[in-house]
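**Q** Below are the sequence and a predicted model; questions follow.
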Amino acid sequence: MLCLAVILLALLCPCLPQKSELLGSRSSEPLFRGADRYDFAVVVGPAGTECFWHFAHQNGYFYFGYEVQWTSGLMRNNRVSASAHNPQGFLIESSKEVRGQINFQTKETGFYQLCVNNWDNSFGSAQVYLNFGVFYEGQETENPQDNNQKLNDTLEAIEVSFTTGINNVYFLSKNT
C-alpha cells in the first residue's frame, strides 16, 4: 500500500506547477531581492566539465570563486578552467588557475551558467571548491555589533560546556 502511494505521488508531482522565483504581489512593494549564495565542492573527472546555472536579476553583482582542493591520478598541473556565461550563452569571463575569482555586474535577468573544467588533465580528477552567488545594491547587511554579540554568545556557550565537561571528568576520576 505504501509502495503504491509513493509511486502515485511520484507520478503526480511533475504535473504540479513549480515556480523558481516569487511572483510580485498586488501591493506596490517591490520583490525582495535578497542575497543568495552557494558553497560546495565538486569532483571534476579527467578531461571533464561541471556546469551550474544560477538565476540573477538585472543590476545585481555576481561573484564566482573556485579553488582546487585536491587532485588524484596523473595530472600535468593542478589548474582548472572556470568560465561564466550570460543567459544567451556568451562568455563573460574565464580564468585558468588553481584558485580564481570572477566578478561581474548582471546586465540582464536570467540564468547565468558557471562552468569548471579539467580539460588539461586527461588522467586525473580534481576536487574543486565553488563559492558563487549574487547580491543587489541597497541590500541590508548585518550589523557588526550583532555579529560580535553572536560570537560572544557562542564563545560563552563553549566556555560553559567546556567547564562542565572538565568538572564531570574531575569528579569521575576522583570517584574511581
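**A** Cool, the structure landed.

**Q** okay, CA-based contacts and neighbour counts for the rest of this
**A** Noted.

**Q** Check whether residue 173 sits in a helix, strand or coil.
**A** When classified by DSSP: H, G, I helix; E, B strand; the rest coil, residue 173 comes out as helix.

**Q** how close does it get to residue 91?
**A** 65 Å (C-alpha to C-alpha, to the nearest Å).

**Q** The two: which is more packed in?
**A** Set residue 173 next to residue 91 and count neighbours by other C-alpha atoms under 10 Å: residue 91 wins out with 13 against 9.

**Q** can I assume that one is in contact with residue 84?
**A** Yes: if you go by C-alpha atoms under 8 Å, residue 91 and residue 84 touch, sitting 6.1 Å apart.

**Q** my read is residue 165 is in a helix, agree?
**A** Yes: per three-state DSSP, residue 165 lies within a helix segment.

**Q** burial of it, as a residue count?
**A** Residue 165, neighbours per other C-alpha under 10 Å, totals 11.

**Q** let's bring in a second one:
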Amino acid sequence: MYGPVGQTSSSVAPKRPNGLIALYALVIAVGILEVAMGIVTAIAAIGVYDFRPRYPPNIAIGFISAACALWTWIWAAVLLAYCKKPKAHSPLVRLRIHFWSSLLSAVVWLALAIALTTEITHSCEDLSDDSTVIESCAANAVSMSLAYILFILSLSAAFISGLAARGRGGLDVRVDAP
C-alpha cells in the first residue's frame, strides 16, 4: 500500500508511543519525589522511635519505598529511552517488556501503598503538639499518596502497552510499530 506522498508503507516513519512517553515521564518525576519522601518518612520515623517503640515498620517501609522508587524511575528512564530508538534491536523495544514491567511495577506499588496506608494509622494516632510526630505523620501521608500515584501511573502504562499490543498483533511487536 501507499502512504503519504506516494511512499510505500515500509518507508513511513514509525509511530511514536506518545501515551507511554508521557506516562514514563510522569513515573520518573513522581519516582524521584517518592525517593525523597521515602527517605524523609524513614528519618522522621527514626526521630519518633526514640520515644515510641512502634515505629520500626515505618522505618523499614520508608527505606523500602525509597529503594523501589529508585528502581522504578531508573527503569522507566531506560524504557523511555528505548521508546525513542526506532532502529534498536534490543528486547527493550518490544511491547512485552513494557507491559510486564509496568504490570509488575503496579503490583509492587499497590503493595507498598497498602503497607504505607496501614502504617499511617500508627504514625498519626496521637498527634500531640510534638512536631516530630506531626512530621512523621505528614511524611507518611505524602509517601503513601505518591505510592498510590505510582501504582496508577504504572497500571496505566501497562494498560496502554496492552492496548497497543492488542491493536498491533501481540506483545512481541515493537513499541514504535505502525
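**A** The structure has been received and is ready for your questions. Here the structure is a predicted model, which is why all the values come from computation and not from measurement.

**Q** Now the TM-score, please.
**A** Once superposed, chain against chain, the TM-score is 0.26 (TM-score structural alignment, normalised by the length of structure 1); 75 aligned residues with a C-alpha RMSD of 4.9 Å.

**Q** The most centrally placed residue in structure 2: what secondary structure?
**A** Central residue of structure 2 (C-alpha atoms, centre = their mean): residue 150, 4.1 Å from the mean position. Classification of residue 150 of structure 2 by three-state DSSP places it in helix.

**Q** so who does it touch?
**A** 27, 30-31, 106, 109 (C-alpha atoms under 8 Å, 6 or more residues apart in numbering).

**Q** again, 6 Å this time
**A** Listed by C-alpha atoms under 6 Å, 6 or more residues apart in numbering, the contact set of residue 150 of structure 2 is empty.

**Q** what about the helices in structure 2?
**A** 18-49, 56-83, 95-123, 131-168 (DSSP state H).

**Q** Which neighbouring elements make contact with the host helix or strand of residue 50 of structure 1?
**A** Using DSSP states H and E, residue 50 of structure 1 sits in strand 49-56. Judged by 3 or more C-alpha pairs under 6 Å, 6 or more residues apart in numbering; DSSP states H and E, strand 49-56 of structure 1 is in contact with strand 110-117.

**Q** Could I get the buried residue list for the very next helix or strand once past the strand it packs on?
**A** Using DSSP H and E, the helix or strand that follows strand 110-117 of structure 1 in sequence is strand 123-136. Judged by neighbour count using 16 or more other C-alpha atoms under 10 Å, the buried positions of strand 123-136 of structure 1 are 124-136.

**Q** Could you save these as TSV and add columns showing distance to residue 153 of structure 1?
**A** Formatted as TSV, the buried residues of strand 123-136 of structure 1 follow (distance: C-alpha to C-alpha, whole Å):
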residue	distance to residue 153 of structure 1
124	45
125	42
126	39
127	35
128	34
129	30
130	30
131	28
132	29
133	29
134	30
135	28
136	30
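
**Q** okay, the angle between the strand holding residue 50 of structure 1 and strand 123-136?
**A** Per axes from the mean of the first three to the mean of the last three C-alpha atoms, to 10 degrees, the angle that strand 49-56 of structure 1 makes with strand 123-136 is 10 degrees.

**Q** What are the buried residues along strand 49-56 of structure 1?
**A** 49, 54, 56.

**Q** where's the second one relative to residue 132 of structure 1, distance?
**A** Distance, residue 54 of structure 1 to residue 132 of structure 1, using C-alpha to C-alpha: 9 Å.

**Q** Next: residue 56 of structure 1.
**A** 11 Å.

**Q** What about the nearest residue to residue 105 of structure 2 once chain neighbours are set aside, how many residues nearby?
**A** Nearest non-adjacent residue to residue 105 of structure 2, counting by C-alpha to C-alpha, 6 or more residues apart in numbering: residue 154, 6.1 Å away. Applying other C-alpha under 10 Å, we find 29 residues neighbouring residue 154 of structure 2.
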